[in-house]
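Dropping the sequence and predicted coords here.
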Amino acid sequence: MVKEQIKNIVFDLGDVIINIDVPLAAKAFAELSGQEATAVQDVFKDVEIFRKFETGTLSAAGFRAYVRELLVNPDWEDHLIDTAWNALLLDIPPKRIELIQNLRQRYRLFLLSNTSSIHVEAVNKILYQTTGVEQLQDLFEQVFLSYEMGVMKPDAAIYQRVLQEGTMQAHETLFLDDNADNIAAAAALGIQTIHVQKPFTILDYLADYVS
């Protein structure tokens, strides 16, 4: 990768900007329903409920209704389901936000995330409580969210739309994601990539971009 070519930087959200722990959601739903976490995971996986929610096939209300049906708990209030679903969201280290704000002075910045409306609302609350930034849209030129786009990574179509709508050239664009499949799909289109892998963070990978 030639750093000097880069004009645009596209960030993933989970485990790139906000720390997450995906199994915590299944654990939270298991505790609510009195079932084993593995059983809950299997039920959700069989019907691809998260994929449907994160591609907009299910609305927030539809997602909640489906969860009630699948876990046979028709009386759960919305906030109980939202809290369980948001259990996987952890913290946003302020230094990552400071880095993004510094990068805005040199690059066009974008966000591309496989996510849902419930998660975005929760992330914005965490962002504001942690840094005083009101919403993700305040950090980026444009925010691309799978549930609004009707397609999710690693489908090539989502990257093509991002490049087109952002008027970006692939070879001038750097994409950071923690998922190897998502990285491979972007790289296949000529996008420059960084696979974010713990214990390293964007603070490590992008240190040279603000120096």
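Ah, there it is.

drop to CA atoms for contacts and neighbour counts, all remaining ones
Fine.

Please enumerate the strands of the protein.
In the chain, the strands defined using DSSP state E lie at 8-11, 108-113, 142-145, 173-177, 192-195.

Give me the contacts around the lengthiest helix in the chain.
The residue-count maximum for a helix in the chain (DSSP state H) belongs to helix 117-131. With contacts defined as C-alpha atoms under 8 Å, 6 or more residues apart in numbering, helix 117-131 is touched by 18, 60, 82, 85-86, 89, 91-94, 97, 133-136, 147.

And it, what's buried?
Within helix 117-131, the residues scored as buried using 16 or more other C-alpha atoms under 10 Å are S117, I118, H119, V120, V123, N124, K125, I126, L127.

same question, stretch 151-166
Residues of stretch 151-166 classed as buried by neighbour count (16+ other C-alpha under 10 Å): V151, M152, K153, P154, I158, Y159, V162, L163, G166.

Output the residues you listed as TSV; include the columns distance to L32.
Converted to TSV, the buried residues of stretch 151-166 look like this (distance: C-alpha to C-alpha, whole Å):
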residue	distance to L32
V151	30
M152	29
K153	30
P154	32
I158	35
Y159	37
V162	38
L163	41
G166	42
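
So the most far-flung residue of the chain relative to its centre versus G62, what's the distance?
Most distant residue from the mean C-alpha position of the chain: D75, 29.5 Å away (C-alpha atoms, centre = their mean). According to C-alpha to C-alpha, to the nearest Å, D75 stands 15 Å off from G62.

Same question for A207.
Between A207 and G62 the distance, using C-alpha to C-alpha, works out to 42 Å.

More neighbours: which of these two?
Per other C-alpha atoms under 10 Å, whichever of A207 and G62 has more neighbours is G62, with 14 against 10.

ok, and here's another one to check against it:
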Amino acid sequence: MARAVIFDIGNVLIEWRPERHYDRVMPRARREALFAEVDLSAMNAAVDLGAPFRETVLALAERHPKWRAEILMWHDDWIRMASPEIARSVRLLRALRARGVPVFALSNFGVDTFQTALVEYPFLREFDRAFVSGHLGLAKPDPAIYELVERETGFSGADLLFADDREDNIAAAAARGWKTFTFPLDSARGASEWAARLVAEGLLSPPEAE
């Protein structure tokens, strides 16, 4: 049985759907052109590794004047892309803590964006510890960030059960012997299956996992 649980945040506790937000505010074809022409993912990855949020977005906007207003939305509308919370996952986090199970976060998240998320989602303060890539200068799936988690928590291998939505992050954890759960993009189904997994691992009872 696992002895500690690690949650990713995006698409496990909070929906992270930039494309969905952009589709709400512009025609889908224009959004697809934006995402094809501008490497927003690389910009976001730099932020996740600790680059200053506003300055990084602004620098990309200056390099792409055609898309300047749309790129700046990544900063100005960020909390709308990182929403809503996945309520059942939050309940599972709190149920685990109520049982005395050590619970950690391991997430690719910028310094500034994580601070914004803490204000919007106070439950993010409820972990025993949050391992945030922007603060660490390391990001999943770099094996070094998993090694750091093991060193700092004192847990390793099958002691750990880790939920993440990305297969590459899961594969890196599994390579270290961690137990893993791949969270589906359908958040309702994902939370239900995650609850069932926590019960199967003996970490929660069925009533606690509701």
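Perfect, I can see it now. Since we're looking at a predicted model, the values are computed, not measured.

what TM-score do we get after superposing?
Scored against TM-score structural alignment, normalised by the length of structure 2, the superposed chains reach a TM-score of 0.79; 195 aligned residues with a C-alpha RMSD of 3.0 Å.

Y66 of structure 1: which of the strands of structure 1 is closest?
Closest to Y66 of structure 1 of the strands of structure 1 is strand 142-145 (C-alpha to C-alpha; 21.5 Å).

Specify, as a residue range, where that closest one falls in structure 2.
Aligning strand 142-145 of structure 1 against structure 2 (TM-score structural alignment) gives residues 129-132.

in the superposed pair, what's the mean gap between the matching stretch and structure 1?
Averaged over the aligned pairs, stretch 129-132 of structure 2 sits 0.6 Å from structure 1 after superposition, using mean C-alpha distance after the TM-score superposition for structure 1.

any chance of the strands of structure 1 in CSV, with distance to L32 of structure 1 and mean neighbour count too?
Output for the strands of structure 1, formatted as CSV (distance: least, C-alpha to C-alpha, whole Å; neighbours: other C-alpha atoms under 10 Å):
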stretch, distance to L32 of structure 1, mean neighbour count
strand 8-11, 33, 23
strand 108-113, 27, 21
strand 142-145, 28, 21
strand 173-177, 31, 24
strand 192-195, 35, 21
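
and E54 of structure 1, which of the ones you listed is closest to it?
Closest to E54 of structure 1 of the strands of structure 1, according to C-alpha to C-alpha: strand 142-145, at 8.5 Å.

Show me what the closest one packs onto, helices and strands only.
Packed against strand 142-145 of structure 1 by the contact rule (3 or more C-alpha pairs under 8 Å, 6 or more residues apart in numbering; DSSP states H and E) you find strand 108-113.

Include distance to T193 of structure 1 when you put the buried residues of helix 117-131 of structure 1 into a markdown table, please.
As requested, the buried residues of helix 117-131 of structure 1 are exported to a markdown table (distance: C-alpha to C-alpha, whole Å):
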| residue | distance to T193 of structure 1 |
| --- | --- |
| S117 | 26 |
| I118 | 28 |
| H119 | 25 |
| V120 | 24 |
| V123 | 24 |
| N124 | 26 |
| K125 | 29 |
| I126 | 27 |
| L127 | 25 |
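
Specify which member of those is nearest to L111 of structure 1.
V120 (12.0 Å).

Tell me where structure 1 has helices.
All helices of structure 1, identified by DSSP H, fall at 23-33, 37-47, 49-54, 60-70, 78-85, 94-103, 117-131, 146-149, 156-165, 180-188, 202-205.

and the longest one with helix 60-70, angle?
For the pair helix 117-131 of structure 1 and helix 60-70, the angle between their directions (axes from the mean of the first three to the mean of the last three C-alpha atoms, to 10 degrees) equals 110 degrees.

Just give me the match in structure 2 for L88 of structure 1.
Checking TM-score structural alignment: L88 of structure 1 goes with M81.

nearest residue to its match other than its sequence neighbours?
Sequence neighbours aside, P18 is the residue nearest to M81 of structure 2 in space, at 4.9 Å (criterion: C-alpha to C-alpha, 6 or more residues apart in numbering).

The counterpart of the one you found in structure 1 and H195 of structure 1: what is the separation?
Taking TM-score structural alignment, the alignment pairs P18 of structure 2 with V22 from structure 1. With the distance defined as C-alpha to C-alpha, V22 of structure 1 ends up 18 Å from H195 of structure 1.

And P154 of structure 1, by the same measure?
Taken as C-alpha to C-alpha, the span from P154 of structure 1 to H195 of structure 1 is 14 Å.

again, but for Q142 of structure 1
Q142 of structure 1 is 21 Å from H195 of structure 1, where distance means C-alpha to C-alpha.

out of the strands of structure 1, nearest to F29 of structure 1?
Smallest distance to F29 of structure 1 across the strands of structure 1 (C-alpha to C-alpha): 23.0 Å, for strand 108-113.
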